[in-house]
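Visitor: structure for this input, please:
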Amino acid sequence: MTVRVMLVPPAMNAALREARFAGDAAPDESGLRAARSAAAHVPDADRVLCGPSGRCAGTAEALGLRAVCEPALREWELGRWAGERLDEVSAREPDAVAAWLADPVAAPHGGESLLDLCARAGAWLDSLNGAGRVLAVTEPSLVRAAVVYALALPPQAFWRLDVAPLTLTELSGRAGRWNLRCGRPLAPDGGT
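Guide: From the prediction side, this is the model:
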């Protein structure tokens, strides 16, 4: 049976603005305003889920959703880099960052490798067989990993996918056969 999976990254927050790894700051006021203005444009779903972070839960609430927390939709586990800024880590550990960006099995931070993240996203997608229409407010890294998995892209494609806050990425199909529609703003004016 065909499943329609609609993925929405959370509203803007300080961690996203600062390019922090897994910075779980709640959406800021401008992000909450954008989410509230997009609420009327959220598609209907049979199941509504959100990642366990405060930014995902806060965005779901601002969108007017009654979302169930789904642990599989958690942020990329980046070990000791969690909460740090990319530029700071790059300055301190340039070889580790280079390895992380070049090798999908590298996890110099002590957390999940890119391959592990894509496998987690894929296992979650595959578990949705027969679920109908699923809407999930989830981390940008999970959206990117789900697209890589669903389309059987090489892992390095992950680094070439941009996922903006409050956009809709849709995967329709079933395990082993997915189609993609990406990047549609929830609000017709882009939520601004």
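Visitor: can we go C-alpha only for contacts and neighbour counts from here?
Guide: OK.
Visitor: packing partners of the helix or strand hosting Ala91?
Guide: Assigned by DSSP states H and E, Ala91 falls within helix 86-92. Secondary-structure packing of helix 86-92 (3 or more C-alpha pairs under 8 Å, 6 or more residues apart in numbering; DSSP states H and E): no helix or strand packs against it.
Visitor: now the helix or strand that comes right after it: how far from the chain's centre is it?
Guide: Downstream of helix 86-92, the next assigned helix or strand under DSSP H and E is helix 94-102. Relative to its parent chain, helix 94-102 has a centroid offset of 22 Å by C-alpha atoms, centre = their mean, to the nearest Å.
Visitor: and this one, so I can compare the two:
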Amino acid sequence: MTSRVILISPAISAALRQARFDDGCSLDAAGLRQAQAAVGTVPAVGRAWSSPTVRCRETAGALGLDALDAPELAGLDAGRWRGATLAEVGERDPEGLARWLSDPGSAPHGGESVRALCDRVAGWLETAAQSAGASAAVVEPEVVRAAVVRALGAPESSFWRADVPPLAAVELSGRAGRWNVRLGRPLGTAE
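Guide: Presented below is the predicted three-dimensional model:
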């Protein structure tokens, strides 16, 4: 049985523009327009999920996906860094930020480590692999990164080497825990 999972990053928001750890903000006007312009470019799927963040739910809705909230696809829990920009964290906690960026098992913010995120997303992928056919999930960029790291069997240190632009699709296809990855097709473009 072959499964296909299309992971879609959310459209642009103020938090994404400012490199801010998710603060629960909505899509901005430009992001909403971009998502609405991409209606019809997501292939037909039998199931759709969304990270429980506001911007992912709004992106899913704007794309016309009837997506169910999937708590296991939540973005990385940044603990006390939530709502701060990367620059602000670098000023307040430079050692913690350096440790977090270099050690996948570190969580100096009191939230979740990159390793824990990768493990959580891998568990969800194993569940998704048990269903034949195509599904889509609108998820935070770090969830896309975690899925790619686990699908490729790459080291967790490679997590920071994957850029995930807004409103892009990454497709995983496979069976029995073996995934192939199709990277970064921007929505709104022909296949």
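Visitor: thinking again about what came up before, tell me the average deviation of the helix holding Ala91 of the first structure from the second structure after fitting.
Guide: On superposition with the second structure, the mean distance recorded for helix 86-92 of the first structure (mean C-alpha distance after the TM-score superposition for the first structure) is 0.6 Å.
Visitor: in that helix, which residues are buried?
Guide: Across helix 86-92 of the first structure, burial judged by 16 or more other C-alpha atoms under 10 Å covers Leu86, Val89.
Visitor: check the mean deviation of the top helix by length along the second structure from the first structure.
Guide: Using DSSP state H, we find that the single longest helix of the second structure is helix 114-128. Average distance, helix 114-128 of the second structure versus aligned residues of the first structure after superposition (mean C-alpha distance after the TM-score superposition for the first structure): 0.4 Å.
Visitor: contacts for the helix or strand that that helix is followed by?
Guide: Moving toward the C-terminus from helix 114-128 of the second structure, the next helix or strand (DSSP H and E) is strand 133-138. Strand 133-138 of the second structure has contacts (C-alpha atoms under 8 Å, 6 or more residues apart in numbering) with 2-10, 44-51, 56-57, 59-60, 67.
Visitor: which ones among these are found in strands?
Guide: If you go by DSSP state E, those have Ser3, Arg4, Val5, Ile6, Leu7, Ile8, Arg47, Ala48, Trp49, Ser50 in strands.
Visitor: and the residues you listed, which is closest to Ala169 of the second structure?
Guide: The nearest member of those to Ala169 of the second structure, counting by C-alpha to C-alpha, is Ile8 at 4.5 Å.
Visitor: looks like the closest one contacts Leu167 (just checking).
Guide: Yes - at 6.2 Å, Ile8 of the second structure counts as touching Leu167 under the criterion of C-alpha atoms under 8 Å.
Visitor: quick one: the equivalent of Ser127 of the first structure over in the second structure and Ala147 of the second structure, what's the gap?
Guide: Aligned counterpart of Ser127 of the first structure in the second structure: Thr127 (TM-score structural alignment). From Thr127 of the second structure across to Ala147 of the second structure, the span is 13 Å (C-alpha to C-alpha, to the nearest Å).
Visitor: more neighbours, the two?
Guide: Higher neighbour count among Thr127 of the second structure and Ala147: Ala147, with 27 against 11, using other C-alpha atoms under 10 Å.
Visitor: that one and Cys118 touch, don't they?
Guide: Yes - counting by C-alpha under 8 Å, Ala147 of the second structure does reach Cys118; the two are 6.8 Å apart.
Visitor: nearest spatial neighbour of Pro155 of the second structure, chain-adjacent residues omitted?
Guide: Nearest residue to Pro155 of the second structure in three dimensions, chain neighbours excluded: Val149, at 6.9 Å (C-alpha to C-alpha, 6 or more residues apart in numbering).
Visitor: and the one you found, how far from Gly123 of the second structure?
Guide: Using C-alpha to C-alpha, one obtains 13 Å as the distance from Val149 of the second structure to Gly123 of the second structure.
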